[in-house]
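**Q** I would like to see how this sequence folds:
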Amino acid sequence: MQQRAGRPIRRYAMPEPWFIPFEVTQAETLEGFISSQFLPRNEQMMRLQAAALLAEHPRWGYWLRSGTLHLGSQEGPPLRQVLADQPFLSAIGTAQLSQARALEFKRRLWALLAEFEQDEEGGESYALSVQLVRGQVR
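**A** I've put the predicted structure just below:
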């Protein structure tokens, strides 16, 4: 209770963590709920990526090779080679993994994220998005 002039005020608290089912949000489906969380942040990531790319080279596009497209600058593909000396990474791909290897990949990614998520004195902020899901994205 909080003491004050007049009657004391009772304060109630719920123990954390709290669970709020998506059904009580404005989302009609689980996919809509997830999209409402990821899409605005992904759009921000795309703006940051475009700004970083334009700061390095004025012209970007696709390079076609053996039926595949690779994002690259006018200087050449692929993106990972063009910006090899910059703290920049953008990739969408597919890996063929057994369930055991996929779980090991996930465990190692979590460990790597935990190692690097601590603020470094005088360090800059970097946005990061990592997703691993069974299936293919084209």
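
**Q** From here on, just use CA atoms for contacts and neighbour counts.
**A** Will do.

**Q** biggest helix in the chain, by residue count?
**A** As assigned by DSSP state H, the longest helix anywhere in the chain is helix 30-56.

**Q** in the following helix or strand past that one, what counts as buried?
**A** Moving toward the C-terminus from helix 30-56, the next helix or strand (DSSP states H and E) is strand 60-65. Residues Trp60, Tyr62 are the ones in strand 60-65 that count as buried (16 or more other Cα atoms under 10 Å).

**Q** Next, the angle from strand 60-65 to helix 30-56.
**A** 100 degrees (axes from the mean of the first three to the mean of the last three Cα atoms, to 10 degrees).

**Q** Could you identify the helix or strand that succeeds strand 60-65?
**A** Where DSSP H and E defines the elements, the next helix or strand beyond strand 60-65 is strand 68-73.

**Q** If you count contacts, what does the helix or strand just after that following strand end up packed against?
**A** Downstream of strand 68-73, the next assigned helix or strand under DSSP H and E is helix 79-82. Here helix 79-82 touches strand 68-73, going by 3 or more Cα pairs under 8 Å, 6 or more residues apart in numbering; DSSP states H and E.

**Q** Mind listing what's buried along the strand it packs on?
**A** Residues of strand 68-73 classed as buried by neighbour count (16+ other Cα under 10 Å): Leu71, Gly72, Ser73.

**Q** any idea how far the closest residue to the last one other than its chain neighbours is from Ala50?
**A** With Cα to Cα, 6 or more residues apart in numbering as the criterion, Ser73 has its nearest non-adjacent residue at 4.3 Å, and that residue is Trp60. In this structure, Trp60 and Ala50 are 10 Å apart, going by Cα to Cα, to the nearest Å.

**Q** Next, the second sequence, to be compared with the first:
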Amino acid sequence: MQSERVANPEQAELLLNPALGPLLARLCGTPAGAAVLARALGRPLSSTHAVLQRLVRAGLVTETLRPRAGRPLREYAMPDRWTVPFEVTPAATLRDLLASSMTPRVNDHLDGLAAVMTRLDCRWVIQVWAQDGHWQHNITPNVQPGPALEPILARGVDVRLSETRAREFARRFVSLIREMEDAQQEGEPVWSFTALLTPES
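**A** Sure, this is the predicted structure:
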């Protein structure tokens, strides 16, 4: 199913729900039954079936019967492209819209980083200092050298750049991200990365 659809308010709420993302992504592939989807996602069959029925009622997912020995198999699928107009989203402002997609990712990063720091079982302190008119802070182990956190990275910085340099920075950054995406290795751990580059407001 390749056609692009325009979402209504009910569909927008479901399409933009981060918790449904893994299921929606699988529904855009080969049609599959509820049991197959539940196993792939590690979720109970009953709750997976309930969500599928809600998606069918909303007009997001099609339900078909595939003949087989005994009872036919109910299979589910959905178009892989949707357009969601801002006006039909639950967001009151553009900032709310951005937060709805970015906040869950940032929270996942914070949960993962805190879990690693907790496992290291050392005392953490916050160093604060002034630099170039900005008040900086850094969370670091109380002993040096501290435990190795690499390749885990958590860093924020403010730099003075021309628009040309900022564009070049963004281009090189995106190029590196694509390089890593193309070099993915099956069976290796998943590392999450989120980046924001914005001018000072």
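
**Q** What distance do you get for the residue nearest to Ser73 of the first structure to Ile92 of the first structure?
**A** When Trp60 of the first structure is compared with Ile92 of the first structure (using Cα to Cα), they lie 17 Å apart.

**Q** do Val130 of the first structure as well
**A** From Val130 of the first structure to Ile92 of the first structure the distance is 10 Å (Cα to Cα).

**Q** Show me the residue at the heart of the second structure, geometrically.
**A** With distances taken as Cα atoms, centre = their mean, the residue of the second structure nearest its centroid is Arg105 (5.3 Å).

**Q** Now that residue. Nearest residue, chain neighbours left out?
**A** Arg105 of the second structure sits nearest to Thr194 (Cα to Cα, 6+ apart), 7.5 Å away.

**Q** is it fair to say that neighbour lies in a helix?
**A** No: read with DSSP: H, G, I helix; E, B strand; the rest coil, Thr194 of the second structure is coil and lies in no helix.

**Q** residue in the first structure matching it?
**A** Alignment note (TM-score structural alignment): Thr194 of the second structure maps to Ser129 of the first structure.

**Q** number of nearby residues for that match?
**A** Other residues within reach of Ser129 of the first structure, judged by other Cα atoms under 10 Å, total 9.

**Q** ok, it to Ala91 of the first structure distance?
**A** With Cα to Cα as the criterion, Ser129 of the first structure and Ala91 of the first structure are 10 Å apart.

**Q** Any chance you could list residues touching both of these two?
**A** Here Ser129 of the first structure and Ala91 share no contacting residue, scored by Cα atoms under 8 Å, 6 or more residues apart in numbering.

**Q** residue ranges for the strands of the second structure, please.
**A** Using DSSP state E, the strands of the second structure run over residues 4-6, 62-66, 73-77, 81-83, 124-131, 134-141.

**Q** tell me which residues of the second one are tucked away?
**A** When burial is assessed from 16+ other Cα under 10 Å, strand 62-66 of the second structure yields the following buried residues: Thr62, Glu63.

**Q** matching residues in the first structure for it?
**A** By TM-score structural alignment, strand 62-66 of the second structure lines up with nothing in the first structure.

**Q** Show me what that strand is packed up against.
**A** Strand 62-66 of the second structure sits against strand 73-77, with contacts defined as 3+ Cα pairs under 8 Å, 6+ apart.

**Q** Could you do the first one as well?
**A** With contacts defined as 3+ Cα pairs under 8 Å, 6+ apart, the secondary structure elements packing on strand 4-6 of the second structure are strand 81-83.

**Q** can you list the residues that contact the strand it packs on?
**A** For strand 81-83 of the second structure, contacts defined as Cα under 8 Å, 6+ apart pick out Gln2, Ser3, Glu4, Arg5, Val6, Ala7.

**Q** Let me have the residues you listed in CSV, adding neighbour count as columns.
**A** Below are the contacts of strand 81-83 of the second structure laid out as CSV (neighbours: other Cα atoms under 10 Å):
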residue, neighbour count
Gln2, 9
Ser3, 9
Glu4, 11
Arg5, 13
Val6, 11
Ala7, 20
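
**Q** which ones are touching the equivalent of the residue nearest to Ser73 of the first structure over in the second structure?
**A** Alignment note (TM-score structural alignment): Trp60 of the first structure maps to Trp124 of the second structure. Contact partners of Trp124 of the second structure, counting by Cα under 8 Å, 6+ apart, are Ile139, Thr140, Pro141, Asn142.

**Q** how close does Trp124 of the second structure get to Met117 of the second structure?
**A** 9 Å.

**Q** Kindly report the same for Ala91 of the second structure.
**A** 34 Å.

**Q** Please consider this matter closed, and thank you.
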